[in-house]
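Participant: Dropping the sequence and predicted coords here.
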Amino acid sequence: MTGPVWIPSQAVADASNVERYRHWLSTHRGLDLTDYAALHAWSVAEPAQFWGSLWEYFDILGSPYEQVLASAAMPGARWFTGARLNYVDQVFRHVRDGVAIIDEPEPGQPGRQITWAELRRQVASVANTLRELGVAEGDRVVGYLPNIAEAVVAFLATASLGAIWSSCGQDYSAPAAVARLGQLAPKVLFTADGYRYNGREQDRREAISLLRREIPSLEATIAVSRLGLELDGVTPWSADGDFPLEPAAVPFDHPLWVLFSSGTTGKPKGIVHGHGGVVIEHVKALSLHLDLGPSDTFFWYTSPSWMMWNYQVAGLLVGATIVCHDGNPGYPTPGALWELAARLDVTVLGTSPAYLQASEKAGVHPSLPKLRTLGATGSVVPPAAYRWVATELGSHVALASTSGGTDVVTAFAGAVPTVPIWTGEMSAPCLGVALAAWDAHGRALVDEVGELVVTQPMPSMPLSFWDDPDGHRYHDAYFAVYPGVWRHGDWITMTSHGTVVVHGRSDSTLNRNGVRMGSADIYAVVEKLPEIVESLVIGAEQDDGGYWMPLFVVLADGVELTDDLKTRIAAAIRQDASPRHVPDEIIAVPGVPHTRTGKKLEVPVKRLLQGAATADVVDPQSVDDAGLLDVFADLSSRRSRRRP
């Protein structure tokens, strides 16, 4: 175990939002919480007191509530009963002189700045358009958009009406977007003719036409012109005019948005989150953990397909300026993202571990004098990245490695401005998160690897899954292994010095460059090819911090895995799923092992490829052809011998 790689100065700790909150608790609640560890322990021991204190401390705009926590059962916890509020009210309480959104495309294209007053005017205008289209409380509005300011405006306009938002980035293929957004039977689609990425125009008109054909519930399509291309039968984007903004006061648990799971085991699951749960969780996370406030510029490199887009938009909830960017972080130079952040005086920047590693390999030397916090999530941050950040960015920048999920649209563990950062570790569980590592028998582990569990409810846990009326899919996803306790699907270690180490997924979710993806999207493409009988894709975290994503294919009789066939498989995946879904390698195997009920053994094969013994990962008696496990065990052994 190495020592801390970053230690907050006394001045940084004293000036932090979390310290202000701790002192407020002392003054207003009479609580003697001496440090962050004591504060966290209280937050999970007394959840009603903790979350109730946040409502008062942040002065959440809403009608009075009856009880903070009327039921603590999981699933089914009931928070802030009787309260009515709207996410949008919490945003526009911060209206003032200054910039709310900076919209920056790739170099060579003009950027834009939208003031707080202009943002409010645009949101009111688009909300009026939606109202005229018949959108009402509970209706669904979806976006197939790049990460641009209009996506934020469309979301806020939707939320202000009490309608439900959902979105996909335009890097998703049309079939993948339909598989998600089409489930919601939306009334209105917001989209764009395309975007620019890596110096090239990406025309999305054909994809938009497919969405409009395949989602019969659509009554209107509103299109932003990014490339100046003609689109027939759509309403051009307009945010002109002056209209009153009157956000609807909705119940605390009224649906705000639907985020989609990666689709690991089939059709992507729609995860429904509520206005109130998101508001109170996000003001907590962004203020107390990321230390954001009105003087900050917040930029997380993300896409509307990923929960971090929603997380970045939440910067508006605490009055920060947010940055929208839809380009390649490595264009036109490997350090383009760093250069953009420096030019915009970004104080809190978020990226992926993969980008940190790529920057180191490319010899990038970033200089960001205004940067205070560098966030990294989406996959495990390797120890080498901590050291690189400390060397290149200096002691004034904290590397805030965080781990959470689309499921709760926040972090379970991460950095705290008053707590040291240890190489390869997350500083602490987040406030209000009763985090633990459990063994198979539900026993808490310390300094040992176990399943990530959360033993107390959080307000941002899903209200439900979409189209799951009796809640059985929601229950089975998180609560089937440990009844009444949330099991997330990560391997973690809770250390004896209070930090958290995440080792990767304990399930089969793919996680390429910080974006979670589903194997089902790849199978749907590959297994349509006549040469392929079946396929299996695995994402395996490596000991050196790398990530290996091979695709195994079972070939039809007489077919060979030639370079030409590999090229065609990759091209099909790139076109019908996305470029991120293209595997690192394509390998022919004699067969794919299944459970006796026909489910592909993704998790056991992943663990075999990471070096585990067959007896430790699966009972051969439960496999339809146990001999196939040897194929993957042998492959793992050969790869291990080839490594230096």
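Facilitator: Nice, thanks for sending it over. Numbers count the residues shown, from 1 in each chain.
Participant: okay, CA-based contacts and neighbour counts for the rest of this
Facilitator: Will do.
Participant: Show me what the longest strand along the chain is packed against.
Facilitator: In the chain, taking DSSP state E as the definition, the longest strand is strand 486-494. In terms of contacts (3 or more Cα pairs under 8 Å, 6 or more residues apart in numbering; DSSP states H and E), strand 486-494 is packed against strand 435-438, strand 449-454, helix 472-478, strand 500-505.
Participant: which one of these lies closest to residue 194?
Facilitator: strand 500-505 (33.6 Å; Cα to Cα).
Participant: Let me know the next secondary structure element after the closest one.
Facilitator: Next along the chain after strand 500-505, taking DSSP states H and E as the criterion, comes strand 510-512.
Participant: Give me the distance from the following helix or strand past that next one to the chain's centre.
Facilitator: Per DSSP H and E, the first helix or strand lying C-terminal to strand 510-512 is strand 515-517. With Cα atoms, centre = their mean, to the nearest Å as the basis, strand 515-517 stands 8 Å off its chain's centre.
Participant: Show me the contact partners of strand 515-517.
Facilitator: Residues outside strand 515-517 that contact it (Cα atoms under 8 Å, 6 or more residues apart in numbering): 262-264, 306, 378, 509-511, 581.
Participant: Quick one: those as JSON lines, columns for distance to residue 630 and neighbour count too.
Facilitator: Shown next, in JSON lines, are these (distance: Cα to Cα, whole Å; neighbours: other Cα atoms under 10 Å):
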{"residue": "262", "distance to residue 630": "29", "neighbour count": "25"}
{"residue": "263", "distance to residue 630": "27", "neighbour count": "21"}
{"residue": "264", "distance to residue 630": "24", "neighbour count": "20"}
{"residue": "306", "distance to residue 630": "36", "neighbour count": "24"}
{"residue": "378", "distance to residue 630": "31", "neighbour count": "22"}
{"residue": "509", "distance to residue 630": "23", "neighbour count": "23"}
{"residue": "510", "distance to residue 630": "23", "neighbour count": "25"}
{"residue": "511", "distance to residue 630": "25", "neighbour count": "25"}
{"residue": "581", "distance to residue 630": "26", "neighbour count": "25"}
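Participant: The structure to be compared is supplied as follows:
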Amino acid sequence: MKAAPAEKAEVLWSPSPEQARTSEMAEFARWVRRSRGVDVDELDYAALHAWSVGDLEGFWSAAAEFLGVMYRDPPTAVLESVQMPGARWFPGATLNYAEHALTPGMGRQDHDVAVLFAREDGLERVLTHAELRDQVGRARTGLIEAGVGKGDRVVALAPNCPETLVMFLAAASLGAIWSSCSPEFGTPAVRDRFVQTEPKVLLAVDGYCYGGKRFDILENVVTLQTHLPTLRQTVLVTYLDPDAALEGATSWAEFTRTPGELAFEPVAFDHPLWILYSSGTTGLPKGIVHGHGGIVVEHLKMLRLHHGLRPGERFFWFTTTGWMMWNFLVSGLLVGATIVLYDGSPGHPDLGALWELAEKHQVALFGVSAPFIQSCLKADLLPRESYDLSAMRALGSTGAPLSAEGFRWLGDAVGEHIQICSISGGSDVCTAFLGSAPTVPVWLGEMSCASLGADVRAVDEQGRILRDEVGELVIGRPMPSMPVAFWNDPDGVRLREAYFEDLPGLWRHGDWVEATSRDSFVIYGRSDSTLNRGGVRMGTADFYSVVEGFDQVDDSLVIDTTELGAQDEGLLLCFLVLRTGVDLADVEPSLRKALRSGLSPRHVPDRFIAVGAVPRTLNGKKCEVPVKKILAGVAPDKAVSMGALQNPEALEAFLGFHIGG
């Protein structure tokens, strides 16, 4: 699969000379040239990136200094070993994430706005930095009274609201370890995550709003408590009903009744900050542990250098507390930005809700998912005509590959002045290793560049580097925000199996990617759900781009059963969610023709099957691999954690199509 020649690539956005020169990225390049003697031009991103992955110690020590990382104890080295796994960053250093988020500075003075919160039903709150610091000090006192200290776990079954943020920062200030799930998670999914961590304190809400409905989860909280014998205290936020109560629980008001000192426990650079989780689509979710220092320096790098966030700017990303983008969003506090928290459905009362939010709060960096953009495109929205988006200078997209049509729609319907920041990364690194930079153009359908310090490669089965053709996405050298461990994996066996088993010495991420001659990248989907027809590999994103381009198709799921162990090539199945009133027979001939011409004759499905819905994880990802397993005869509860799904009932449609044994 070849990329378009460089001279034919369509540029959708390019920084003006003034924008590029005044960016933090250009300032960093000038700084390393002056202070470190690095021979790099301020606007030559390719050269800057080459240095960042060629001289890891030089780059990351420079980044930490330029970005203002605050050590209590200085590091004795930058990197003890470049081996993966086993790299240990900044040994000897101590610091604290919460200190970086809460210490007064540019954008973080007492009167500066720290948080703008909005709920879909109209509830709104504003927190200044003085108020945020006061709340964190109170919650910190409550945690100390509950016996929480360094290394203890604090968990939350709570939405994207101020109380969740306050409790996280309070836990981090003590050196306690944070973990959170969104309240719409099924109880088994939450149990499977939290029971591993043995928490001392649980923050919970009485319910949540979504899509115009209110959901009471107090029974879920009670059930969860029975599975967490180490709990010393449950703290209840009366999020929907001010009179809600839970026997034995402490109200948020009571928990934060006492003012407390805002102090910060200095911890080692790799001391656990939080535990994220794998998606739960392949069994018990793995607990992915990130360290204070790795997250501080990585998020400062991404938010200041790559996204150009400045003190006082408004930063929004639509997310829940069960997705790593929540962790990325709250790190906006590190750079003095005002973070905009939204809780609710992105489509309630209609798809204009988030665009209206962007207008109201003058959001500068606006982040959503690729499926949301696709929904807006299909609904023929023209946000630029309905909302004042003049403050929006960059729009982030993640969660799935953004189609070329999605890129085009953003330029036409939202604003050609807006930089499209299509990014890819994951919970594994809690960042994006592919994305954008303020000194690099945006090409149609492509991620502009690899992030600084991210040695992203496309390789073949032997690990040989590919250019302008599709290969396995690997990272060739360590990054500070790679997991310091998996939870309950003392020998590191599961971590090695997850990333390093197939290509020793290289981090295998599990995506198909194309590295172009422009140093841009295109993601084609998960490498373990790739369409392999007659030896011709193609990512599922290509397929969905064609099929979901039809107005008659609301959603789709394609499964190549070849990889299920059959000796001969298996069936290629396409499951379709059709618009109301559309018959499969009406659209199938056109789909076959479009796939034949748009992809190849080999990629025309053997069968099209209409279903009511495509099963998705709570983060919105299509369940390609679990459905593959179900089609091979694996029991649904063995193929996927039901509590990790938005719509587990959608799996029923696939039970009648067993293939193989």
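Facilitator: Great, that's in hand. Keep in mind that what you see is a predicted model, and the values were worked out from it rather than measured.
Participant: Relative to the second structure, and after superposing, what's the average distance for the longest strand of the first structure?
Facilitator: Mean deviation of strand 486-494 of the first structure relative to the second structure after superposition (mean Cα distance after the TM-score superposition for the first structure): 0.4 Å.
Participant: Make JSON lines out of the helices and strands packed on strand 486-494 of the first structure and add distance to residue 232 of the first structure and mean neighbour count.
Facilitator: What follows is those, written out as JSON lines (distance: least, Cα to Cα, whole Å; neighbours: other Cα atoms under 10 Å):
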{"stretch": "strand 435-438", "distance to residue 232 of the first structure": "51", "mean neighbour count": "24"}
{"stretch": "strand 449-454", "distance to residue 232 of the first structure": "49", "mean neighbour count": "22"}
{"stretch": "helix 472-478", "distance to residue 232 of the first structure": "40", "mean neighbour count": "16"}
{"stretch": "strand 500-505", "distance to residue 232 of the first structure": "44", "mean neighbour count": "22"}
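Participant: which one of the ones you listed lies closest to residue 299 of the first structure?
Facilitator: Judging those by Cα to Cα, what sits closest to residue 299 of the first structure is strand 500-505, at 24.0 Å.
Participant: Next, the mean deviation of that closest one compared to the second structure.
Facilitator: Compared with the second structure, strand 500-505 of the first structure is 0.6 Å away on average (mean Cα distance after the TM-score superposition for the first structure).
Participant: And stretch 272-284 of the first structure, by the same measure?
Facilitator: Averaged out, stretch 272-284 of the first structure is 0.4 Å away (mean Cα distance after the TM-score superposition for the first structure).
Participant: Now do that stretch: which range of the second structure does it align onto?
Facilitator: Per TM-score structural alignment, the counterpart of stretch 272-284 of the first structure in the second structure is residues 289-301.
Participant: Check stretch 333-343 of the first structure too.
Facilitator: With TM-score structural alignment applied, stretch 333-343 of the first structure matches the range 350-360 in the second structure.
Participant: again with stretch 381-390 of the first structure
Facilitator: Counting by TM-score structural alignment, stretch 381-390 of the first structure sits on residues 402-411 of the second structure.
Participant: Give the buried residues for the matching stretch.
Facilitator: For stretch 402-411 of the second structure, the buried set under the neighbour-count rule, 16 or more other Cα atoms under 10 Å, comprises 402-403, 406-411.
Participant: same check, this time on stretch 109-121 of the second structure
Facilitator: 109, 112-121.
Participant: can you redo the residues you listed as JSON lines with secondary structure and distance to residue 496 of the second structure?
Facilitator: Output for these, formatted as JSON lines (DSSP: H, G, I helix; E, B strand; the rest coil; distance: Cα to Cα, whole Å):
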{"residue": "109", "secondary structure": "coil", "distance to residue 496 of the second structure": "44"}
{"residue": "112", "secondary structure": "coil", "distance to residue 496 of the second structure": "44"}
{"residue": "113", "secondary structure": "strand", "distance to residue 496 of the second structure": "43"}
{"residue": "114", "secondary structure": "strand", "distance to residue 496 of the second structure": "39"}
{"residue": "115", "secondary structure": "strand", "distance to residue 496 of the second structure": "39"}
{"residue": "116", "secondary structure": "strand", "distance to residue 496 of the second structure": "41"}
{"residue": "117", "secondary structure": "strand", "distance to residue 496 of the second structure": "40"}
{"residue": "118", "secondary structure": "strand", "distance to residue 496 of the second structure": "41"}
{"residue": "119", "secondary structure": "strand", "distance to residue 496 of the second structure": "41"}
{"residue": "120", "secondary structure": "coil", "distance to residue 496 of the second structure": "42"}
{"residue": "121", "secondary structure": "coil", "distance to residue 496 of the second structure": "45"}
